[in-house]
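Q: the sequence and its predicted three-dimensional model are supplied below.
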Amino acid sequence: MALIIDTRTEPDRALALACETLEAGLPVAIPTETVYGLAADATNPDAIGRIYEMKGRPRFNPLICHVADFAMAERHVTFDPISRRLAEAFWPGPLTLILPLKGESAVHSLASAGLDTLGVRMPDGFSRAVIARFGRPLAAPSANTSGKISPTSAAHVEADLGDKLALILDDGPADIGLESTIVKVEGDEIRLLRPGGLDVADIERLTGRTVLRAETAGAAIEAPGMLASHYAPGAAVRLDATDVQPGEALIRFGGKPLPGEDKAALVLDLSPASDLREAAANLFAYMKQADASSAGTIAFGAIPNEGLGEAILDRLERAAAPRDGEAP
């Protein structure tokens, strides 16, 4: 089982052991402000291979590389003016930029899934200190079995991957609770590849440009989170529920009861106060709690498609999508 170190009480020990483990080519579960990540040396193909193996992740699905500062990013990717402006405004934070890889980059092609672009993010919090001490970018998808619910606590990571990992860094619950927003700048256009913890409206306000939402069904995989079925619990998922069937688990929003919830296996409210940031922070933890109940189906009440609601709905639609072996 993995050793778990609390970064709030033992920061020096956590940093030292994390770097020692990463140098050995082994993944480490690290806390970020979005979700917990499964991090490994982005320049070491054996280390990256272990990420794919631990997660059971398809190798055509690229990984995000996390950097400590602009200097580290610029050793590996080229910034266009719009991307640089976005990075300067929102880094460190929940924004991933898809940028052209430099020919001299030491990031291994396994991390980029052989693409000539790379997803790059500068995380906030303790993970950034780990990257700075390690001195190289860390490839770090979410620390969970591929396609399943993303972890927002060290306990979530331990329950899923604890028997495969040597080290988990515990920094408490993730502040944002949703993966990063991923965008790609193409000329004067900004294209959204995955909604996430940064509200797209903030990007539009900064740049004065409308962020384009592209249809991703059947599209080439350019970034994580683009697979049709993803973030899935073991239970079936039913969206936009207006009532609750006996024995279902209900996750609702805004403090509004639904008919039949008195016979539900479990009732949770993402945010009784209708706060989308609170809802985002609770989403994955509540999905895990509902999945651990006796319910065969998790019913979700309506969630507004605005602000962070766009990212929440993206995760729920992928969680509800047909899974491998299921009819569409």
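A: Ah, there it is. Numbers count the residues shown, from 1 in each chain.
Q: rest of the way, CA atoms for contacts and neighbours
A: Fine.
Q: mind listing the helices for the stretch 51-200 of the chain?
A: Along the stretch 51-200 of the chain, counting by DSSP state H, counting those that start in this stretch, helices occupy 70-74, 81-90, 126-134, 154-161, 200-207.
Q: looking at the chain, which helix is longest?
A: Determined from DSSP state H, the single longest helix within the chain is helix 276-291.
Q: could you check the angle helix 154-161 makes with it?
A: 40 degrees (axes from the mean of the first three to the mean of the last three C-alpha atoms, to 10 degrees).
Q: next one: helix 276-291 to chain centre, how far?
A: Relative to the mean C-alpha coordinate of its chain, helix 276-291 is positioned 13 Å out (C-alpha atoms, centre = their mean, to the nearest Å).
Q: do the same with stretch 120-139
A: 15 Å.
Q: same question, stretch 57-70
A: 11 Å.
Q: number of residues surrounding residue 243?
A: As a burial measure, residue 243 scores 15 neighbours (other C-alpha atoms under 10 Å).
Q: so is it in a helix, a strand, or just coil?
A: coil (DSSP: H, G, I helix; E, B strand; the rest coil).
Q: correct me, but it touches residue 251?
A: No - contact criterion C-alpha atoms under 8 Å: residue 243 and residue 251 do not qualify, at 11.4 Å.
Q: can you get me a residue count around residue 217?
A: A count of nearby residues for residue 217, using other C-alpha under 10 Å, gives 10.
Q: next one: residue 218
A: Counted with other C-alpha under 10 Å, residues neighbouring residue 218 total 9.
Q: the structure to be compared is supplied as follows:
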Amino acid sequence: MSKFQHLSDSDADVSRAAGILAQGGLVAFPTETVYGLGGDARNDTAVARIFEAKGRPGFNPLIVHLPDLEAAREIAIFDHDAAALAQAFWPGPLTLVLPLRPDAGISPLVSAGLNTIAIRVPEHPLAVKLLNAFGSPVAGPSANPSGRISPTRAQHVIDGLESRIDAVLDGGPCGVGLESTIIGFAPAPGLLRPGGLPAEAIEACLGTPLAGVTGTTETTPSAPGQLTSHYAPNAPVRLNVTTPEADETLLGFGPVEAALNLSASGDLVEAAANLFHALRQLDASGVGKIAVSPVPEHGLGVAINDRLRRAAAPRD
């Protein structure tokens, strides 16, 4: 492919991005959650390039992005519960893991050999424009080196992947700032990964509790985003800290004195949107250790704490 391109949200640049995808190239694009690294989900070489660019383990499946529910039904089989969630929350920060249609034509690399597919319909208008312009399913994990902090701005993508991909579509900061919530349906609706849509909203729609969060793993994920050590800054992270040590830099939440604060007012929506950018700012400042204030374990706090626990997990 040609030299890396930093593209705008113009119709001409969206067409350029769709053309790059059609040639088997990789284009990072904004969603309401984080920036995704897009490749043609039906092109084995393009999908292999996604894994190569990210340094992502081949056993870790990818999310496929689609413009609408009709397109999603062409590659996956929906039961009653899945259809209800799709109709209620798509477009939006919800991924469904569903049986893959045998004739879907999706590269087997996308599903890492599983007979299911993780799919979602994003809400970001620039993502929708790209998906409609390309006209085919787009595999799109987060546009960052595997295991590192997810990108919520185009510059984050450039900092991590500029030399490994073909372009980024710049749609400004991501509004939600956390990856999508992932729901599986075998044998009943269950939470595979907390994310930008609170589990309480999903349970209210279904009228039944979700099965608990599936345990993290290092070798056998059933959905994207289940690896134990993930979303990690360079510095070690310690959680639920009210009084940081002298050599720690505090990432705050609520009315506390801190080098950076996710939300001084204690707003979980604001904290979710700021999380990954704040971790990147601390990385860029070269701090040696990061301490994080307690974050409530409800609503979006469940997803925030999930990402923080993975950021703090032991690393090889």
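A: On my side now, so go ahead. A quick note: this is a predicted structure, and the numbers were derived from the prediction, not measured.
Q: TM-score for this pair?
A: Overlay of the two chains. TM-score (TM-score structural alignment, normalised by the length of structure 2): 0.96; 312 aligned residues with a C-alpha RMSD of 1.2 Å.
Q: using a markdown table, please lay out the helices of the stretch 51-200 of structure 1 together with mean neighbour count and distance to residue 15 of structure 1.
A: Below are the helices of the stretch 51-200 of structure 1 laid out as a markdown table (neighbours: other C-alpha atoms under 10 Å; distance: least, C-alpha to C-alpha, whole Å):
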| stretch | mean neighbour count | distance to residue 15 of structure 1 |
| --- | --- | --- |
| helix 70-74 | 15 | 19 |
| helix 81-90 | 16 | 25 |
| helix 126-134 | 20 | 6 |
| helix 154-161 | 20 | 16 |
| helix 200-207 | 15 | 33 |
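Q: and those: which comes nearest residue 281 of structure 1?
A: helix 154-161 (14.1 Å; C-alpha to C-alpha).
Q: quick one: terminal-to-terminal distance for stretch 4-13 of structure 1?
A: By C-alpha to C-alpha, to the nearest Å, the extent of stretch 4-13 of structure 1 from end to end equals 11 Å.
Q: let me see the contact set for residue 144 of structure 1.
A: 38, 55, 150-151, 157, 160-161 (C-alpha atoms under 8 Å, 6 or more residues apart in numbering).
Q: in CSV, list the residues you listed along with distance to residue 290 of structure 1.
A: Shown next, in CSV, are the contacts of residue 144 of structure 1 (distance: C-alpha to C-alpha, whole Å):
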residue, distance to residue 290 of structure 1
38, 24
55, 22
150, 14
151, 14
157, 17
160, 16
161, 19
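Q: residue ranges of the strands in structure 2, please?
A: 5-7, 27-30, 35-40, 63-65, 94-99, 116-120, 138-139, 167-169, 181-184, 190-193, 237-238, 249-252, 260-261, 290-292 (DSSP state E).
Q: those: which one's closest to residue 127 of structure 2?
A: Distance to residue 127 of structure 2, taken as C-alpha to C-alpha, is lowest for strand 27-30 among the strands of structure 2, at 6.1 Å.
Q: average offset of the closest one relative to structure 1?
A: Its matched residues in structure 1 lie on average 0.4 Å from strand 27-30 of structure 2 after superposition (mean C-alpha distance after the TM-score superposition for structure 1).
Q: neighbouring contacts of that strand?
A: 17, 20-21, 35-39, 124, 126-127, 143, 152-154, 157, 165-172, 174.
Q: show me what counts as buried in it.
A: Across strand 27-30 of structure 2, burial judged by 16 or more other C-alpha atoms under 10 Å covers 27-30.
Q: same thing with stretch 163-178 of structure 2?
A: Buried residues in stretch 163-178 of structure 2, counting neighbours by 16+ other C-alpha under 10 Å, are found at 165-171, 173-178.
Q: can you pull the contacts of residue 75 of structure 2?
A: 100-101, 103-106.
Q: mapped onto structure 1, which of the residues you listed hold?
A: Contacts conserved in structure 1 for those, using both residues aligned by TM-score structural alignment, their matches' C-alpha atoms under 8 Å: 100-101, 103-106.
Q: can you say which of the contacts of residue 75 of structure 2 are buried?
A: So, by 16+ other C-alpha under 10 Å, the buried ones in the contacts of residue 75 of structure 2 are 100-101, 106.
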